[in-house]
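# heads up, no residue letters with this:
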């Protein structure tokens, strides 16, 4: 028998498992104060998942408000929807809008790698769909423990198959992302998934229940026992994989059902039969009902026993907490219900009227005629606890910053520089990632014009005009440990620059902020510093934060991950035919470095690979310079001056030369400044630099353009032919490109001991 509201009022002293559900004692007391009685077991279930860290942002809310300081305008147009909606929506011109967002699915992906990653992709795709958009592409930012660790071998293949399998089945190209290895992620990998969608302005939909008498329809997959308390609970406490209770909490995905759900939902939008919509993510029905009602102009009554079930033994509390995938909830006018159900039936999508919008301000849920929930939905969805967690700069921060790279042995001869280059290009974080990316379909739908391993992914939006968007995700967590404020700005600057090198204009940001326990003052200090860095950085760059995700409790025991504020930047390009790729395009092209190189090697890949060292201060970031550099790259792209452009980041100039050569098989010969240290010139990771190539006839035009914008320009050398190609540094070394390619491409297959069939031949 269900625990009814009436029974809850009559049995105030009945013990309840609030602690087991992740609530603190004062939170449980607050729930009793709100209701004026003890909660029913179903109400307790709802509050526990909706007040979890993952759903309520209770430790981050006070700091995330700072993003509201940012302008709602973008260089391309207006922000049509922002923070607080399922995803941000940006006007990109010609009547089009783009919605994009990045979110985490970290702990579920450790417990069950394939399903955890797959359902992470499915969840972010439904966020985009719920805005009225057609999803058109995905990206993923992944972090794992050391490549040689056995547990990495367990987690990585499953995560990759989950990301690739789900996205491939949906027919969504995976156009970019990152894969990073570091010991701090052993036992706590990060799986951050981004989705981008396209809509016309008039197709925008919001998550709110309005209009008394309008019907509430649940459609999509049936509700099962998988994912009960899944992401909402898993992501809201310090991870301990020894707890057996965590094992069944991972959702199970069905991408073919999601594909039907996407097409069905888009037809429902086109038919004009939807007045409000919400996807089912973390917290399931608890989230969809409370958020729709809280954002509307009335209340909602739901008959929970109408919910289609895969498991008839589920108790009402379990139905409310289940995070079963591929489900949506819509608000529909009575006169449109028949048409709604007809469209769902045509797509073989199950749809059930489970309730209606009411005139009052209550969320009432019934079970076989008895009331089991009677709450103010705002107290569930929006008025949960808000913590101002203590934070303090840790004492060890000074020690870390004082431990610079000055005393580390550096290569001094040409042979040593060549050996260093080979060691770095074969290292896990700089090596060829095609073992992973070949499992993703990057070109399905035919609108991918740039994809991995380019600096940014690019999608054509309008076939007639060539209007397109470019996206990149970035974060160097080693820099973020050295200085979380600067590290967050460096992540922003790199993602911004990666979009700019393609010729697109960066316009908006979505972030996924991955940190350790918010109950640790040192972690909260890192978090607040990263927020401040992003807010200040976005103000300079003119890129509003449109939405995102906070993921706390990313630690195993007392050991947190490196602070990892992943930043996604979206840019607009007027004509994708003017895009600029990474690879050197033709022999004889001149090679030029834009931006200055300084002796900045703290936190670098060289320090990690050569000395297993992490200390010092990160590179200086100059965001005004980044704006000027982006302006140069955009204008050079529009004028067709450049044949290639590649951001300098991990591995510095040496890695950029290698990757630009490997992309199309051309060699390169460069001459470094005579008065400069060749090691610093090759391996420094100074920010704000781009390697470009162009026909010699355009060199003067580029020089003039850079002078007009105050961007330093340094001629380096020339692209050489593909036959017997080498990467040569005058007076230092010359390495055959095939030797470099062999070293670069061998690392992942050798360690992972598998050769998955490439999804796209030759990609």
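That came in fine, so what should we check first? Note that the structure is predicted; figures quoted are calculated from it, not measured.
# use CA for all of it now, contacts and neighbours both
Will do.
# need the next SSE after the host helix or strand of residue 115, C-terminal direction.
Using DSSP states H and E, residue 115 sits within helix 113-129. Following helix 113-129 in sequence order, the next helix or strand is strand 134-144 (DSSP H and E).
# any idea how far the helix holding residue 115 is from the middle of the chain?
Chain-centre distance of helix 113-129: 11 Å, with CA atoms, centre = their mean, to the nearest Å.
# tilt between that helix and strand 134-144?
For helix 113-129 against strand 134-144, the angle by axes from the mean of the first three to the mean of the last three CA atoms, to 10 degrees is 140 degrees.
# show me the contacts for residue 159.
Residue 159 makes contacts with 109, 113, 114, 115, 116, 117, 118, 191, as judged by CA atoms under 8 Å, 6 or more residues apart in numbering.
# most surrounded residue in those residues?
residue 117 (36 neighbours; other CA atoms under 10 Å).
# could you measure from that residue over to residue 358?
Per CA to CA, to the nearest Å, residue 117 is found 38 Å from residue 358.
# so what does the helix holding residue 115 touch, helix or strand wise?
If contacts are counted by 3 or more CA pairs under 8 Å, 6 or more residues apart in numbering; DSSP states H and E, helix 113-129 sits against strand 96-104, helix 106-111, strand 134-144, helix 150-170, strand 190-200, helix 255-271.
# for the helix or strand encompassing residue 489, name the packing helices and strands.
Following DSSP H and E, one finds residue 489 within helix 484-500. Applying 3+ CA pairs under 8 Å, 6+ apart, we find helix 484-500 packed against strand 468-474, helix 477-482, strand 505-514, helix 521-541, strand 564-573, helix 623-638, strand 644-647.
# can you list those in a markdown table and add distance to residue 436 and mean neighbour count?
Below are those laid out as a markdown table (distance: least, CA to CA, whole Å; neighbours: other CA atoms under 10 Å):
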| stretch | distance to residue 436 | mean neighbour count |
| --- | --- | --- |
| strand 468-474 | 17 | 30 |
| helix 477-482 | 21 | 25 |
| strand 505-514 | 22 | 27 |
| helix 521-541 | 30 | 22 |
| strand 564-573 | 20 | 29 |
| helix 623-638 | 30 | 22 |
| strand 644-647 | 21 | 28 |
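# mind checking which of the ones you listed is nearest residue 346?
Distance to residue 346, taken as CA to CA, is lowest for strand 468-474 among the helices and strands packed on helix 484-500, at 32.6 Å.
# second one coming, line it up with the first:
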């Protein structure tokens, strides 16, 4: 680890001397791209983060949002990436990603109630991609299942450009209220800093700087020491201890120990309050002998929290930590000097301005190239049955059941709509003592929908337009379950920003996501940026993972599966009921058969579409709803068919595009609705979005599909077989 020459000169100018070894390492990590957002922060002002529902916005460990009509119940929202560690060590890299985002939730005083994971790997047919997938899913499931927090939604995508650098993005929701909420802002000089949790070792040293550089060819061996090792059983104890500490009002502020370890957490805590700290590193409870000052400061050992505690409450904090078999060390205190001072064995090893340490890194003014969309060059001679079977069976559009069945989504007994649907729906109970235990708290009557994901094919084809589509698709997932979007957090993943084409694509996804979220009136209340996702195989596609929530009265939501009793309507398809030219850009169809095209044009009034869809989904006559996106109409219909619910569909629109365009185009902002009152649906969407009559649902358990005179017929078993690609390969 070493500071760049320019950063070194800034530090020397500020300190008036050469930095110590510990100071240089601390600045190198806290001024890294991973911690300081040096290349991305100039772009992030594009996001709207305010709203009446927003209690705490960007900048803290997690955002806090008030639920409507819930008597002051708040949720926390956070998201983070653990991309580089998951390449080097898939199990521990992914597991500690879960642990870190859960501790971000704890540091706001909240109890974690749900997780979402969005995963991106190289081509599924490559052995290394499957190795990473299996290890990452095992790590997430092991950690989440052990700590008793359900993983209820997410996504998994495969693209050749993730081969040398997979992405693991994990989001968490927690419950809290105004009385219990705390923040990462130090409150008062004289309060003690108490380290609670696991003992400190040498694992994860330099993790922040490791995450801020391209992956080397030998990363799997050379960078292994930078990957943390998790202990979910200790994390579970920490969750319950944190709950007890909050119940008794013993915590003034808190920060979890993640990137840059103790040095990062403690310096940021006091800097946010405009205060300082004096820390004695030899007081840290450790598990390895002969550690030096830099190791104490920067080790990223897991399951640790830094609490600000009033002096009179320290003994009680120790008692609670001991009760839960956790270590507790009084490592220093908050001061009014504004200086961050650390001593080790009688020597001052760090003495600098806390705010300069945390906020002094200069931003990067990087050149960029505006991305362009590809020309239209479509494949010829693809038979309809070959196209249907290839697209439906693609790992990108096939069932992800193999993934989510490894997660315990029923723990805490909140999950009303489980994984596998457009969005999960959770029953919200009031925050308070033992908030994670079913039955201990009163019902709020609020249903909370949760969705997360992105599509690299879209943003690789058209970064700006694809990112707008990602936001609209996630909002459609929420509205299809009858919920009104409330707020979102994002994880913005890109390659090496020093390459103008890569930075231009990254800028495109930031602007596109921000623009659509603003149009939909969804505040982006927090997030994470992960750059330098680059390797000898090249940069990843620009990937804007969005995790969003919506709310409704009650917990019931229309299912994705057909009831077999209603009419089928396609809502939002511009190419069928308008003058928009059909497009196949970003589609799985082109991934399978080659060719290029521009990205589809989205609805003119997506905000009105989302609002109307949420209303229609809550009508008694609505029997099933399903968002259409990945794989287009063909995959959407295949996902709705099951043994007792089939469909007879006919599209006769030869002047509105080819069969391939009509069936496999991936324009987001579309939904299939099965309804007992088609007239009412048409009236609701009049002037909002086009409505096209697809046919009817039935109890045949089969899909009979005719498009411009070409017909297909598959029964539910045949479709299930096609959609079992991942399961068949890995089980």
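Received it, and whenever you're ready, just let me know what you need. No experiment lies behind these values; they were computed from the predicted model shown.
# still on that earlier bit, what span of structure 2 lines up against the helix holding residue 489 of structure 1?
Across structure 2, the stretch matching helix 484-500 of structure 1 (TM-score structural alignment) is residues 463-479.
# stretch 279-290 of structure 1 now?
Mapping stretch 279-290 of structure 1 onto structure 2 (TM-score structural alignment) gives residues 256-267.
# contacts for the matching stretch next, please.
26, 29-30, 35, 61, 100, 103-104, 106-107, 205-208, 255, 276-277, 296-306, 340, 354, 357-358.
# where along the stretch 301-450 of structure 1 do the helices fall?
For the stretch 301-450 of structure 1, applying DSSP state H, counting those that start in this stretch gives helices covering 316-321, 337-346, 377-381, 396-402, 414-425, 434-437.
# identify the residues contacting the shortest one?
The reference is to helix 434-437 of structure 1. Helix 434-437 of structure 1 has contacts (CA under 8 Å, 6+ apart) with 160, 452, 748, 749, 755, 756.
# contact partners for residue 118 of structure 2?
Residue 118 of structure 2 makes contact with 154, 155, 156, 167, 168, 169, 170, 452, 453, 454, 545, according to CA under 8 Å, 6+ apart.
# what's the match for the second one in structure 1?
Residue pairing (TM-score structural alignment): residue 155 of structure 2 is matched to residue 178 of structure 1.
# didn't its match look like it was pressed against residue 473?
Yes - if you go by CA atoms under 8 Å, residue 178 of structure 1 and residue 473 touch, sitting 7.2 Å apart.
# host element of the corresponding residue of structure 2 for residue 679 of structure 1?
Under the alignment by TM-score structural alignment, residue 679 of structure 1 pairs with residue 660 in structure 2. For residue 660 of structure 2, the host element (DSSP H and E) is helix 659-664.
# just the buried positions in that helix, please.
Buried positions in helix 659-664 of structure 2, judged by neighbour count with 16 or more other CA atoms under 10 Å: 659, 660, 661, 662, 663, 664.
# got the residues you listed as JSON lines, with distance to residue 238 of structure 2 columns?
As requested, the buried residues of helix 659-664 of structure 2 are arranged in JSON lines below (distance: CA to CA, whole Å):
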{"residue": "659", "distance to residue 238 of structure 2": "56"}
{"residue": "660", "distance to residue 238 of structure 2": "53"}
{"residue": "661", "distance to residue 238 of structure 2": "52"}
{"residue": "662", "distance to residue 238 of structure 2": "52"}
{"residue": "663", "distance to residue 238 of structure 2": "50"}
{"residue": "664", "distance to residue 238 of structure 2": "48"}
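# residue 511 of structure 2 -> structure 1?
Residue 511 of structure 2 maps onto residue 532 of structure 1 when the alignment is built from TM-score structural alignment.
# quick check: the residue lying closest to that match once chain neighbours are set aside vs residue 534 of structure 1, distance?
Distance criterion CA to CA, 6 or more residues apart in numbering; nearest residue to residue 532 of structure 1, sequence neighbours excluded, is residue 485 at 6.6 Å. Residue 485 of structure 1 is 8 Å from residue 534 of structure 1, where distance means CA to CA.
# same question for residue 577 of structure 1.
For residue 577 of structure 1, the distance to residue 534 of structure 1 - CA to CA - is 32 Å.
# I'd say residue 444 of structure 2 and residue 551 touch.
No - counting by CA under 8 Å, residue 444 of structure 2 does not reach residue 551; the two are 11.6 Å apart.
# give the contact list for the residue nearest the centre of structure 1.
Centroid-nearest residue in structure 1, with CA atoms, centre = their mean: residue 102, separated by 3.3 Å. Residue 102 of structure 1 sits next to 124, 192, 193, 194, 195, 510, 511, 512, 548, 549, 568 when contact means CA under 8 Å, 6+ apart.
# nearest to residue 173 of structure 1, of the residues you listed?
residue 195 (10.1 Å).
# which residue in structure 2 lines up with residue 381 of structure 1?
Here residue 381 of structure 1 is matched to residue 358 in structure 2, going by TM-score structural alignment.
# so its match sits against residue 269, correct?
No - counting by CA under 8 Å, residue 358 of structure 2 does not reach residue 269; the two are 9.6 Å apart.
# more neighbours: which of these two?
Neighbour count, other CA under 10 Å: between residue 358 of structure 2 and residue 269, residue 269 has more, with 31 against 22.
# I'd like to know how far that one sits from residue 34 of structure 2.
Counting by CA to CA, the gap from residue 269 of structure 2 to residue 34 of structure 2 is 18 Å.
# same thing with residue 237 of structure 2?
Distance, residue 237 of structure 2 to residue 34 of structure 2, using CA to CA: 29 Å.
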